[in-house]
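**Student:** turn this into a model:
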Amino acid sequence: MKKYFYPFLAFFVLILLLSFTVVQKKTTVYIIGDSTAANKEAKAYPETGWGMALQSFFKSDVIVDNRALNGRSTKSFRAEKRWDPIMEKLEAGDYVFIEFGHNDEKVDKPKVGVSLTEFKVNLINYVKEARSKKAIPVLLTPIARRNFKNGVLIDTHGDYPRMTREVADSLKVPLIDMLAKTESLLSRLGDVPSVKLFNYVDSGDVNYPKGKKDDTHLSPEGAKQIAGLVVKGIKERKLGIAKNLK
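**Tutor:** Got it, this is the predicted structure:
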């Protein structure tokens, strides 16, 4: 009897171990981009990047690895070797959310600013390199700045979002048009009510003794709402990780 039992037991244990391994497989979502998405140090609070809020929308089988950094562009992110460690760790089925533009458009600062042509080439390279590891790149246009003139929201990004859309279209990359989504949100809220989404701080704050009025960077509430718009885009584009949302 034993000679039949032990092989069966070993086979059963093997199946359990394989099942456990499959269950434990996690998908990583890398975020590369600038300060609007980046993790912030405590000394910057209440400034908050939308990437800091994204994990809360997912179940535990998705890990958000936010590599976005203040002041970076498609050019400087690579030049500083920030992309290399991501490529080393990137696995098949992982995602790379790519959101640049705020700093690329600063052509008066040659370390970060790039022409539209260079911006396009840089985005193409990120996409192709991510795909070379069988990962899934997702392009995001930059979020809107709070820039109202006589009650009307005015865009500040020029043709950089258009270039992101063109790359997404030509390479058949999923696109989450964050500029369109955030413009819609800010316009719907209006000039004064939209302040709550941004890093506005009264004087006397421990991190901002003189106060702060920042129409680019987000408040904790703003980060949560913008991350919610990213999640909406994930659903709209029917990305595989939509099934891992809470």
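**Student:** going by C-alpha atoms from here, please, whenever you check contacts or count neighbours.
**Tutor:** Noted.
**Student:** okay, P142 and K43: tell me how far apart.
**Tutor:** Remark: distance between P142 and K43 (CA to CA, to the nearest Å) = 25 Å.
**Student:** state which helix of the protein is the longest.
**Tutor:** helix 2-24 (DSSP state H).
**Student:** buried set for it?
**Tutor:** Across helix 2-24, burial judged by 16 or more other CA atoms under 10 Å covers no residue at all.
**Student:** over to stretch 69-80?
**Tutor:** For stretch 69-80, a neighbour-count test (16+ other CA under 10 Å) marks L69, G71, R72, S73, T74, K75, S76, F77 as buried.
**Student:** export those to TSV and tack on secondary structure and distance to E88?
**Tutor:** Rendered in TSV, the data for the buried residues of stretch 69-80 read as follows (DSSP: H, G, I helix; E, B strand; the rest coil; distance: CA to CA, whole Å):
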residue	secondary structure	distance to E88
L69	coil	19
G71	coil	23
R72	coil	20
S73	coil	20
T74	helix	18
K75	helix	19
S76	helix	19
F77	helix	15
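**Student:** how about those, which pair is most distant?
**Tutor:** Within the buried residues of stretch 69-80, L69 and K75 form the most distant pair, 12.7 Å apart (CA to CA).
**Student:** mind checking the SS state of the residue nearest the centre of the chain?
**Tutor:** For the chain, the residue nearest the mean C-alpha position is I31 (4.2 Å; CA atoms, centre = their mean). Under DSSP: H, G, I helix; E, B strand; the rest coil, the three-state class of I31 is strand.
**Student:** next one: stretch 13-31 to chain centre, how far?
**Tutor:** 25 Å (CA atoms, centre = their mean, to the nearest Å).
**Student:** quick one: contacts of it?
**Tutor:** For stretch 13-31, contacts defined as CA atoms under 8 Å, 6 or more residues apart in numbering pick out 37, 51, 61-68, 86, 93-99.
**Student:** how about 10 Å then?
**Tutor:** The contact list for stretch 13-31 (CA atoms under 10 Å, 6 or more residues apart in numbering) reads 7-11, 37-38, 51, 54-55, 60-69, 86, 89-99, 135-138, 241, 244.
**Student:** before we move on, what about stretch 235-246?
**Tutor:** By CA under 10 Å, 6+ apart, stretch 235-246 touches 27-29, 55-62, 93-95, 136, 138, 174-176, 229-234.
**Student:** start and end of it, how far apart?
**Tutor:** Span of stretch 235-246 from end to end, CA to CA: 12 Å.
**Student:** give me the element the nearest residue in space to Q55 that is not next to it in sequence is part of.
**Tutor:** Among residues not flanking Q55 along the chain, V64 sits closest, at 5.6 Å (CA to CA, 6 or more residues apart in numbering). Element membership for V64 (DSSP states H and E) is strand 62-66.
**Student:** next up, for comparison:
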Amino acid sequence: MLHLKYSLGLALLAVLLAFTAPAPPRKTRLYLIGDSTIAQKVGQVFPETGWGMPLATFFDTAAVVVDNRAQNGRSTRTFLAENRWQPIVDALQPQDYVMIQFGHNDEAENYPDRYTSPADYRKNLIKFVTETRRKKAYPVLITPVTRRRFKNGQQEETHVAYSAATSEIANTYKVPLIDLDKTSRELVQQFGEEPSKLLFLQLAPGDHPNYPYGRNDNTHFSELGARKMAQLVVQEVVAQRLPGLADHLAKPTAKNAVPPTSTTKDAQPTTP
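**Tutor:** Sure thing, here's the model as predicted:
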């Protein structure tokens, strides 16, 4: 009888401890919305890699969860029309982040199924920003990552109007801006015209079984290119001291080491 009472007492104590134990700290969820340059890729298109794929390796997974919702071929207009945005809004919690990078498909005038005028592009970015802040979460605008395009040995700017529109909205609404268009162009230029092919999906016939006839793609990234672009994003997270992200980086390894920044600037206002 004493043994039964003792067992019941231990069971009751365990239940009480379970209910009174402090809940683990909530992880910051970092949503990524955008196009194929960021998106998760299926095995059939490997080695094509979106820069959102390696991004998670740069953060302490005990504190930050990267939730990549980017989709191939989407513009701001089609991302909204396909109801890909509303589920994110519904799930947002205070202090979460939404990184927003579109432009490649918005500017595609030859593809009316995805093209978005600069005016509508601005309206859509404003919608993403205001609805993120309404949930007391943090928006971050990112200019569209560059395509590889050289002329006379110089990497050209490939998203003039849409990068300018992104920067304009960031400035008007006081949103942190990662100018990935600029930093990725500088990176491609540093590599040089021929070596920069290593950053993109450039394959000769027979190089990979997924591309038996080769691939000459100056938009989508190789594994190396995606990791380099993710490094540029994280470098700006650190430089701008974005709270909840900059203070939760993973311990450096050979794969996720972030090059030091040449300048360190204060974060732009991130009040939701």
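**Student:** would you pull the TM-score for this pair?
**Tutor:** Remark: TM-score between the superposed chains equals 0.91 [TM-score structural alignment, normalised by the length of the first structure]; 234 aligned residues with a CA RMSD of 1.6 Å.
**Student:** give me the buried subset of the contacts of stretch 235-246 of the first structure.
**Tutor:** 27-29, 55, 58, 62, 93-95, 136, 138, 174-176, 229-231, 233-234.
**Student:** show me those that map onto helices.
**Tutor:** Among those, DSSP H puts L229, V230, V231, G233, I234 in helices.
**Student:** the residue nearest to the centre of the first structure and P110 of the first structure, how far apart?
**Tutor:** 24 Å.
**Student:** now do N66 of the first structure
**Tutor:** Distance, N66 of the first structure to P110 of the first structure, using CA to CA: 25 Å.
**Student:** who has more neighbours out of these two?
**Tutor:** N66 (23 against 12; other CA atoms under 10 Å).
**Student:** which position in the second structure aligns with the more buried one?
**Tutor:** Correspondence of N66 of the first structure to the second structure, assessed by TM-score structural alignment: N68.
**Student:** next one: F198 of the first structure
**Tutor:** By TM-score structural alignment, F198 of the first structure lines up with F200.
**Student:** report the contact partners of the nearest residue to its match once chain neighbours are set aside.
**Tutor:** Distance criterion CA to CA, 6+ apart; nearest residue to F200 of the second structure, sequence neighbours excluded, is F221 at 4.1 Å. F221 of the second structure sits next to 36-38, 47-51, 147, 197-202, 227-229 when contact means CA under 10 Å, 6+ apart.
**Student:** one more: A168 of the first structure?
**Tutor:** L123, I124, V127, P137, V138, L139, L140, R162, P174, L175, I176.
**Student:** swap in V140 of the second structure?
**Tutor:** Counting by CA under 10 Å, 6+ apart, V140 of the second structure has contacts 32, 97-101, 128-129, 132, 170, 174-178, 237, 242, 270.
**Student:** what of V167 of the first structure?
**Tutor:** Residues near V167 of the first structure by CA under 10 Å, 6+ apart: K120, V121, L123, I124, V127, L139, V173, L175.
**Student:** and the residues you listed, which two are the farthest apart?
**Tutor:** Largest separation among the contacts of V167 of the first structure by CA to CA: V121 and L175, giving 16.7 Å.
**Student:** how far away is the equivalent of Y126 of the first structure over in the second structure from W85 of the second structure?
**Tutor:** Using TM-score structural alignment as the criterion, the counterpart of Y126 of the first structure in the second structure is F128. From F128 of the second structure across to W85 of the second structure, the span is 8 Å (CA to CA).
**Student:** can you check V42 of the second structure too?
**Tutor:** 22 Å.
**Student:** who's more crowded, these two?
**Tutor:** W85 (17 against 10).
**Student:** can you tell me what the more buried one aligns to in the first structure?
**Tutor:** Under TM-score structural alignment, W85 of the second structure pairs with W83 in the first structure.
**Student:** residue contacts, its match?
**Tutor:** Per CA under 10 Å, 6+ apart, neighbours of W83 of the first structure: I32, R67, T74, S76, F77, Y126.
**Student:** try G101 of the first structure
**Tutor:** With contact taken as CA under 10 Å, 6+ apart, G101 of the first structure is in contact with 33-34, 72-74, 113-114, 119, 140-143, 157-161, 163-164.
**Student:** go with 6 Å
**Tutor:** With contacts defined as CA atoms under 6 Å, 6 or more residues apart in numbering, the neighbours of G101 of the first structure are P142.
**Student:** let's verify it: helix, strand, or coil?
**Tutor:** coil.
**Student:** which parts of the stretch 101-250 of the second structure are strands?
**Tutor:** Taking DSSP state E, counting those that start in this stretch as the criterion, the stretch 101-250 of the second structure contains strands spanning 138-142, 150-151, 154-155, 177-178, 200-203, 215-221.
**Student:** quick one: map L177 of the second structure onto the first structure.
**Tutor:** In the first structure, the residue paired with L177 of the second structure is L175, using TM-score structural alignment.
**Student:** what's the closest non-adjacent residue to that match?
**Tutor:** L175 of the first structure sits nearest to L139 (CA to CA, 6+ apart), 4.9 Å away.
**Student:** map the residue nearest to the centre of the first structure across to the second structure for me.
**Tutor:** For I31 of the first structure, the equivalent position in the second structure is taken to be L32, counting by TM-score structural alignment.
**Student:** distance check, its match against T219 of the second structure.
**Tutor:** Distance of L32 of the second structure to T219 of the second structure, computed by CA to CA: 18 Å.
**Student:** same question, P212 of the second structure
**Tutor:** The gap separating P212 of the second structure from T219 of the second structure is 19 Å, by CA to CA.
**Student:** likewise Q101 of the second structure?
**Tutor:** Q101 of the second structure is 14 Å from T219 of the second structure, where distance means CA to CA.
**Student:** L8 of the second structure too?
**Tutor:** According to CA to CA, L8 of the second structure stands 65 Å off from T219 of the second structure.
**Student:** between these two, who's got more neighbours?
**Tutor:** A count of neighbours by other CA under 10 Å puts T219 above the other of L8 of the second structure and T219, at 17 against 12.
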